[in-house]
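*Asks:* predicted model, plus sequence, below.
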Amino acid sequence: MPAIAGIYQMSNGAMLGNHGFKLMKTIKIGSSDEAIFWQQGQIFLGSVVPKLGETLPYVDAEKKMAITADVHLDNRDELFDRLGIKEERETVQDGQLILLAYQKWGRDCPNFLVGKFSFVIWDGIEEMLYGVIGEKSEEPLYYYHNQNTFAFCTSIAPLLTLPYVEGVLNDKWFTTFTNDNEGRKSEVGLFITPYEQIMQIPPGYMFTISDNQLEISLYRKRKSFGSRTRSSSYDEYV
């Protein structure tokens, strides 16, 4: 089963060590899948992909960018045309295509994507981590965040293996989801998990983390290019 994971060590004095490898080791990998990872400085990105499938994470060393993704795009030809790519289209994989879209449109890039996708990009020029969980995604992206570290994964269990994550149960989650109070429809209920230190980013949302600041918001729905809908900040709900 495809999966993505990663760690951003924001404090210059902190070291990644083998925490990224521990994260990947805990992810369940099927016999037809393989785990691939990339680490540079304070950044670790990993993915579980089908064997002989797409190579992710994909790294653009010249642009100082890397992407890990679980993605299947349905509008590749449209994106190639808009990006001006005329040759060797068959060799450009979906993850690379998203990175090219990000390089052209920045954080507006999900408005140009059609299909199922969850991706996280490291932008080494901006020193920013940027991620999107597509509206058609079946699972949220789980994360842990403190003043030094941002760790994420498409499942909770690997995050609980990290030495700085405590598996304290979240009473608020149990109160919200075990009572018949329509809690699942509330905005707060979108972000909490059964564990106090682990939150989630639901489908249809994007996040950026820069200068130790985490921002989560809805990305605009792609009804048509140039269309606009309201963007809501996560800070409104916590």
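*Replies:* Good, I have the coordinates.
*Asks:* use CA for all of it now, contacts and neighbours both
*Replies:* OK.
*Asks:* helices or strands up against the helix or strand where Trp105 lies?
*Replies:* Taking DSSP states H and E as the definition, Trp105 sits inside helix 94-105. Helix 94-105 makes packing contacts with strand 65-73, helix 76-83 when contacts are defined by 3 or more Cα pairs under 8 Å, 6 or more residues apart in numbering; DSSP states H and E.
*Asks:* okay, now the one to match up with it:
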Amino acid sequence: MSGIVGWIDWEQDLSTQEEILYEMTQTIQHRGPDAEGFWFSPRAALGHRRLIVTDPEGGRQPMVKQYGDRRYVLTFNGEIYNDSELRKELQERGHTFKTDSDTEVLLHTYLEWEEDCVQHLNGMFAFGIWDEAKQKLFLARDHMGIKPLFYVERGNTLLFASEIKAILAHPAIQPELDAQGLGENFGNGPMRTPGVGVFKGIQELRAGHSITITREGKRVTRYWKLESKPHTDDLDTTAALFASFWRIPSAGNSVPTCLW
């Protein structure tokens, strides 16, 4: 488990706002006790708390990649299950890698397909990628919403984070309760409206969705939805498919090793 934090502002110079981003990132230290990282530019500031699983040096974040004359910066929480397959495909397309981390694979997947990168990902993830040349932020959450991602807009500012407490650490955001969200979470009515939270204005990016943010505005895209279809596979095929999802190393009574 790791944690991500981001701040976009179209008016204020964020390159001098280290203290605020540090305080926001510190609120989610428990998500990533092993390392922290920060990146600043005039329009964007990104933070990261890391729980190290693989490639301690190569997986440092935020990860910055210079691709031609363009610079991209990634802050990422999760795991890309098909990183080996993606790495091979991207290498065939001319990409080169300096690390063994799935973080670098994810960033190169965006370099190749931009917003359509989510169509190539199998995993649990929440991430933000800042394109410095285009002045564009791309946020995405995994298909089933395993990894959390919250965001809020205030005038020329957009904040996002793995947990609401990181957003509330920003001085411009006050913890004002939302009547609809409060009622849905604690009342006896219908299920909570997807995306609606307890605090006014703070939204949850819905599972299977992405957002593209530029100075001109934002575009929310639903890139995946669960479809109900008749089950036609036989028992062996079904068992093999289930094992691949849960990363079970062999048949039998193996315990699933998927980490939520």
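*Replies:* Perfect, I can see it now. As the structure is a prediction and not an experimental result, all values here were calculated from the model.
*Asks:* after superposition, what's the TM-score here?
*Replies:* Comparison of the two superposed chains (TM-score structural alignment, normalised by the length of structure 1) gives a TM-score of 0.82, and 217 aligned residues with a Cα RMSD of 2.4 Å.
*Asks:* follow-up on the earlier one: so which of the helices and strands packed on helix 94-105 of structure 1 is nearest Phe117 of structure 1?
*Replies:* strand 65-73 (4.1 Å; Cα to Cα).
*Asks:* what's in contact with the closest one?
*Replies:* Strand 65-73 of structure 1 is contacted by residues 2-5, 45-47, 56-60, 94-96, 99, 113-125 when judged by Cα atoms under 8 Å, 6 or more residues apart in numbering.
*Asks:* also stretch 189-203 of structure 2?
*Replies:* 150-153, 164, 175-185, 204-206.
*Asks:* buried residues, it. List them.
*Replies:* Neighbour-count burial for stretch 189-203 of structure 2, counted by 16 or more other Cα atoms under 10 Å, picks out Arg192, Val196, Gly197, Val198, Phe199, Lys200, Gly201, Ile202, Gln203.
*Asks:* nearest residue to the fourth one in space, please, no chain neighbours.
*Replies:* Spatial nearest neighbour of Val198 of structure 2, excluding adjacent residues (Cα to Cα, 6 or more residues apart in numbering): Gly181 at 4.5 Å.
*Asks:* can you pull the contacts of that neighbour?
*Replies:* With Cα under 8 Å, 6+ apart, Gly181 of structure 2 has these contacts: Arg192, Val196, Gly197, Val198, Phe199.
*Asks:* run the last query once more with 10 Å
*Replies:* Gly187, Arg192, Thr193, Gly195, Val196, Gly197, Val198, Phe199, Lys200 (Cα atoms under 10 Å, 6 or more residues apart in numbering).
*Asks:* and the residue sitting furthest away from the middle of structure 1, which of the three is it?
*Replies:* In structure 1, counting by Cα atoms, centre = their mean, Asp180 sits farthest out from the average C-alpha position, at 31.1 Å. Under DSSP: H, G, I helix; E, B strand; the rest coil, the three-state class of Asp180 of structure 1 is coil.
*Asks:* and it, what pairs with it in structure 2?
*Replies:* Under the alignment defined by TM-score structural alignment, Asp180 of structure 1 corresponds to Asn188 in structure 2.
*Asks:* also Asp70 of structure 1?
*Replies:* Residue pairing (TM-score structural alignment): Asp70 of structure 1 is matched to Asn77 of structure 2.
*Asks:* how near is that match to Phe125 of structure 2?
*Replies:* Taking Cα to Cα, to the nearest Å as the measure, Asn77 of structure 2 falls 6 Å from Phe125 of structure 2.
*Asks:* more neighbours: which of the two?
*Replies:* Using other Cα atoms under 10 Å as the criterion, Asn77 of structure 2 and Phe125 rank with Asn77 on top: 26 against 21.
*Asks:* please consider this matter closed, and thank you.
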